[in-house]
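Asker: give me a model of this one.
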Amino acid sequence: MPIPQNAPTIDRRLLRDDVYRRLRDAIVDGTFAPGEQLRDVDLAAWLGVSRTPVREALLRLAEAGLVSAQPGRSTTVTSLSESAVRDARDVVAAMHQLAVRESVGNLTEADLDTMRQANRRFREAITAGDIEAALTADDELHAVPVTAASNQALATVLDQFTPVLRRAEVLRFSSVSGSASADRHDDLIQALADGDADRAAQIAAGTWSTLGPR
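Answerer: Below you'll find the model as predicted:
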C-alpha cells in the first residue's frame, strides 16, 4: 500500500479517536481507494503512533462499513455499494430528522447565525469546486441542531454511519446538484428560525434522503 509522505504525525498524547478520524477521512476523501489493502504497521508509521490505536480504529471502521477486516487476513477499503449507501442514508436521515425536532426550542439566535454562516461558506465552496471545504461547512451546519438536541445516542449513531454517506457526498458535491443542497439548507434554517418542528424535520429527512444509490 503506498503511504502518503506529506502527512504530519499525530501527537502521541492524543486519543485513539484522532487516529480513527484520520483514517476515516483518508477513506472518505479517496486517499485510500476502494480495494486498497491497509496494513496496521504501515498506517502506524504514517501517523506516528503505535499499532494498538490503529487496530482499534480499523475495527471501528469495519463496524461503519468503510473497511472489510477478517481475523488473520488483510484489511481492505470497501467499495461504495448501493446497499451500504441506502442503509446508511435511511438511518442518518432518520437521526437528523429527530435531531431537528429535539433542537427546536433549544436553538439560540447565535446557533442559527452559525448555521447561516456555515451555509454561506458551503455555497462559496461549491461554486469554487472546493469539495473538502464544502464538506467541512456542511458538517458544521448540521452539527448545530445535533448538538442542541443533546441526545448522545443520536450523536453516536450519526458518528458511525455518516462517513459512508460522506463518500457519496463527494460525488454529489462535485456535480451541479451541490448548489441545490445550499438551497435546502436555507429552507431548513428558516424552518428552525420559525420554530416549525414538522417542517424542519421534513426538510432534514429530505436533505439526506437525496443521497440515493448511484
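Asker: okay, CA-based contacts and neighbour counts for the rest of this
Answerer: Fine.
Asker: contacts only, for R86.
Answerer: Shown here is R86, whose contacts under the criterion C-alpha atoms under 8 Å, 6 or more residues apart in numbering are 211-213.
Asker: buried residues of the helix or strand where it lies, list them for me.
Answerer: In this structure, R86 sits in helix 82-103 according to DSSP states H and E. Going by neighbour count (16 or more other C-alpha atoms under 10 Å), the buried part of helix 82-103 is 84-86, 88-103.
Asker: pull the distance from it to the chain's centre.
Answerer: Distance, stretch centre to chain centre, for helix 82-103: 12 Å (C-alpha atoms, centre = their mean, to the nearest Å).
Asker: next SSE after it?
Answerer: helix 109-128.
Asker: which helices and strands sit right next to that next one?
Answerer: Packed against helix 109-128, as judged by 3 or more C-alpha pairs under 8 Å, 6 or more residues apart in numbering; DSSP states H and E, are the following elements: helix 131-149, helix 178-193.
Asker: pretty sure P213 contacts E82?
Answerer: Yes - with contact defined as C-alpha atoms under 8 Å, P213 reaches E82; the gap is 4.8 Å.
Asker: what angle separates the helix holding R86 from helix 178-193?
Answerer: Here helix 82-103 runs at 30 degrees with respect to helix 178-193, directions being taken by axes from the mean of the first three to the mean of the last three C-alpha atoms, to 10 degrees.
Asker: and for comparison, fold this next one:
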Amino acid sequence: MAKPVAEQPAGKETGAARVYKMLRSEILTMTLAPGEALDEVSLAERFDSSRSPIREALVRLSADGLVTTLANRSTVVTPMELARVPEFLDALDLLQRVTTRLAALHRTPADLVKIRETYKAYQKGVATSIKTRVSLPMIETNHDFHMAVARAGRNTYFADLYSRLLDEGRRMLHLHLQFKLQDPNISAQEMGSDHTEILDAIERGDADKAEEYGHLHAVQFKGQFMEFMDRNLTASVPLNYRAPSREATTTE
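Answerer: Model prediction:
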C-alpha cells in the first residue's frame, strides 16, 4: 500500500493527527473492513513513522468507537454486528424523535443560526458526495446537523446518547449512500428534503411536527438500509437448488 506523501517531517502530534485522520477516513468509508486487524508495526512502516504516533492515533480511534482492542491486545477495526442492526435503528428512531422535539421547544436564536449553518453545510456535503462518489462529506455534515439539533434541545443526556448512536451509524450511512447512488437521478435536494422539514418545524417551534419529521427521517433510513442489506446479503448466497421431480411431489 502506498505511503501518504509528507512534504515536511512531522512532530509527534502532527504525525498522530495525520495517521488518525487517514485511518478514520478509511474506516468510515469501509476501505478498512470491519474486523480487519491493525498492526502497529505495519502501520508505522506504511506511514513512515515511529510507533508512538500510531498508538496515539489508535487511542483516539478507540475513543471514537472505530477500533477495538481485543483480549490479546491486538487491535481491529470495530466489527459491525449485523444481527443488532434492527435494535440500533429502533434506538436511533427514538432518540431522533426526542431530540428534534426538544429542539423545537427550547431552541434559541443562536441555536437556529447554528442549525441553519450545519443544514447548508450538509447540502454542500451531499452534493460533493454525489459528485465524487465519496461518502465522507455527507457522513460528517450529517452528524454536525443532527448534533446541532440535539444540543438545541438542552438535554445533555439525550444529546450524548444520540451522539453515540450517530457515531456508531457512520459506516451504515456510508452503505446508505452507496444504495442511494444506484439511482442516477439522485439529487442533493432530494437527499436533504428530510433535513429541510426538520429545520422548518424547529424554526416554527412546532414540536409535534419536529418529532414527526424526525421519526419519518429515521424510518426512511431504516427501510432503505434494510433493503440495501437484503439485496446485498442475499446476492452473495449461492442457490444450488434443483426442483424436485414431479414424481417425488405426487402424493399417493
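Asker: superposed, what's their TM-score?
Answerer: Remark: TM-score between the superposed chains equals 0.72 [TM-score structural alignment, normalised by the length of structure 1]; 209 aligned residues with a C-alpha RMSD of 3.8 Å.
Asker: the contacts of R86 of structure 1 in strands, which ones?
Answerer: Using DSSP state E, no member of the contacts of R86 of structure 1 falls within strands.
Asker: kindly indicate which of these lies nearest A134 of structure 1.
Answerer: For A134 of structure 1, the closest of the contacts of R86 of structure 1 turns out to be L211, at 15.6 Å, with distances computed as C-alpha to C-alpha.
Asker: and the gap between the closest one and D29 of structure 1?
Answerer: Distance of L211 of structure 1 to D29 of structure 1, given as C-alpha to C-alpha, to the nearest Å: 17 Å.
Asker: next one: A148 of structure 1
Answerer: Using C-alpha to C-alpha, one obtains 28 Å as the distance from A148 of structure 1 to D29 of structure 1.
Asker: relative to R55 of structure 2, how far out is the spatially most central residue of structure 2?
Answerer: Nearest residue to the geometric centre of structure 2 (C-alpha atoms, centre = their mean): R170, 1.2 Å. Computed with C-alpha to C-alpha, the distance linking R170 of structure 2 and R55 of structure 2 is 23 Å.
Asker: so how many other residues sit close to the equivalent of H142 of structure 1 over in structure 2?
Answerer: Using TM-score structural alignment as the criterion, H142 of structure 1 maps onto H146 of structure 2. If you count neighbours by other C-alpha atoms under 10 Å, H146 of structure 2 ends up with 24.
Asker: more crowded one of L211 and D29 of structure 1?
Answerer: Neighbours per residue (other C-alpha under 10 Å) separate L211 of structure 1 from D29, with L211 holding more: 20 against 14.
Asker: alignment lookup: the more buried one to structure 2.
Answerer: In structure 2, the residue matched to L211 of structure 1 (TM-score structural alignment) is F221.
Asker: quick one, what contacts its match?
Answerer: Residues counted as contacts of F221 of structure 2 (C-alpha under 8 Å, 6+ apart) are H176.
Asker: which parts of stretch 125-141 of structure 1 are buried?
Answerer: In terms of neighbour count (16+ other C-alpha under 10 Å), stretch 125-141 of structure 1 has its buried residues at 125-127, 131, 133-135, 137-138, 140-141.
Asker: what of stretch 65-85 of structure 2?
Answerer: Neighbour count says stretch 65-85 of structure 2 has 66-69, 75-78, 85 buried, by 16+ other C-alpha under 10 Å.
Asker: ditto for stretch 107-125 of structure 1
Answerer: By neighbour count, and taking 16+ other C-alpha under 10 Å as the criterion, the buried residues in stretch 107-125 of structure 1 are 107, 111-112, 115-116, 118-125.
Asker: and those residues, which is closest to L158 of structure 1?
Answerer: Nearest to L158 of structure 1 among those: M115, at 18.5 Å, using C-alpha to C-alpha.
Asker: may I ask which helix or strand encompasses the residue of structure 1 most remote from its centre?
Answerer: In structure 1, G72 marks the outermost C-alpha relative to the chain mean, sitting 29.5 Å out by C-alpha atoms, centre = their mean. Element membership for G72 of structure 1, per DSSP H and E: none, as it lies in no helix or strand.
Asker: chain center to the helix or strand harbouring H217 of structure 2: distance?
Answerer: Following DSSP H and E, the helix or strand that holds H217 of structure 2 is helix 207-235. Between the mean C-alpha point of helix 207-235 of structure 2 and the mean C-alpha point of its chain there is a distance of 13 Å (C-alpha atoms, centre = their mean).
Asker: and stretch 29-39 of structure 1, by the same measure?
Answerer: On the basis of C-alpha atoms, centre = their mean, the separation between the geometric centre of stretch 29-39 of structure 1 and that of its chain is 17 Å.
Asker: what's the answer for stretch 45-53 of structure 1, then?
Answerer: With C-alpha atoms, centre = their mean as the basis, the mean position of stretch 45-53 of structure 1 lies at 23 Å from the chain mean.
Asker: and what of stretch 195-214 of structure 2?
Answerer: Remark: stretch 195-214 of structure 2 is offset 22 Å from the chain centroid, using C-alpha atoms, centre = their mean.
Asker: touching that stretch from outside, list them.
Answerer: Stretch 195-214 of structure 2 is touched from outside by 93, 96-98, 100-105, 107, 112, 115-116, 119, 194, 217, with contacts defined as C-alpha under 8 Å, 6+ apart.
Asker: now with 6 Å?
Answerer: When contacts are taken as C-alpha atoms under 6 Å, 6 or more residues apart in numbering, the neighbours of stretch 195-214 of structure 2 outside the stretch itself are 96-97, 100-101, 104-105.
Asker: ok, back up a step: let me have the helices and strands packed on helix 109-128 of structure 1 in CSV, extended by distance to Q5 of structure 1.
Answerer: Listed next are these as CSV, based on distance: least, C-alpha to C-alpha, whole Å:
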stretch, distance to Q5 of structure 1
helix 131-149, 20
helix 178-193, 31
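Asker: so which of those comes closest to L58 of structure 1?
Answerer: Ranking those by proximity to L58 of structure 1 (C-alpha to C-alpha) places helix 131-149 first, at 22.6 Å.
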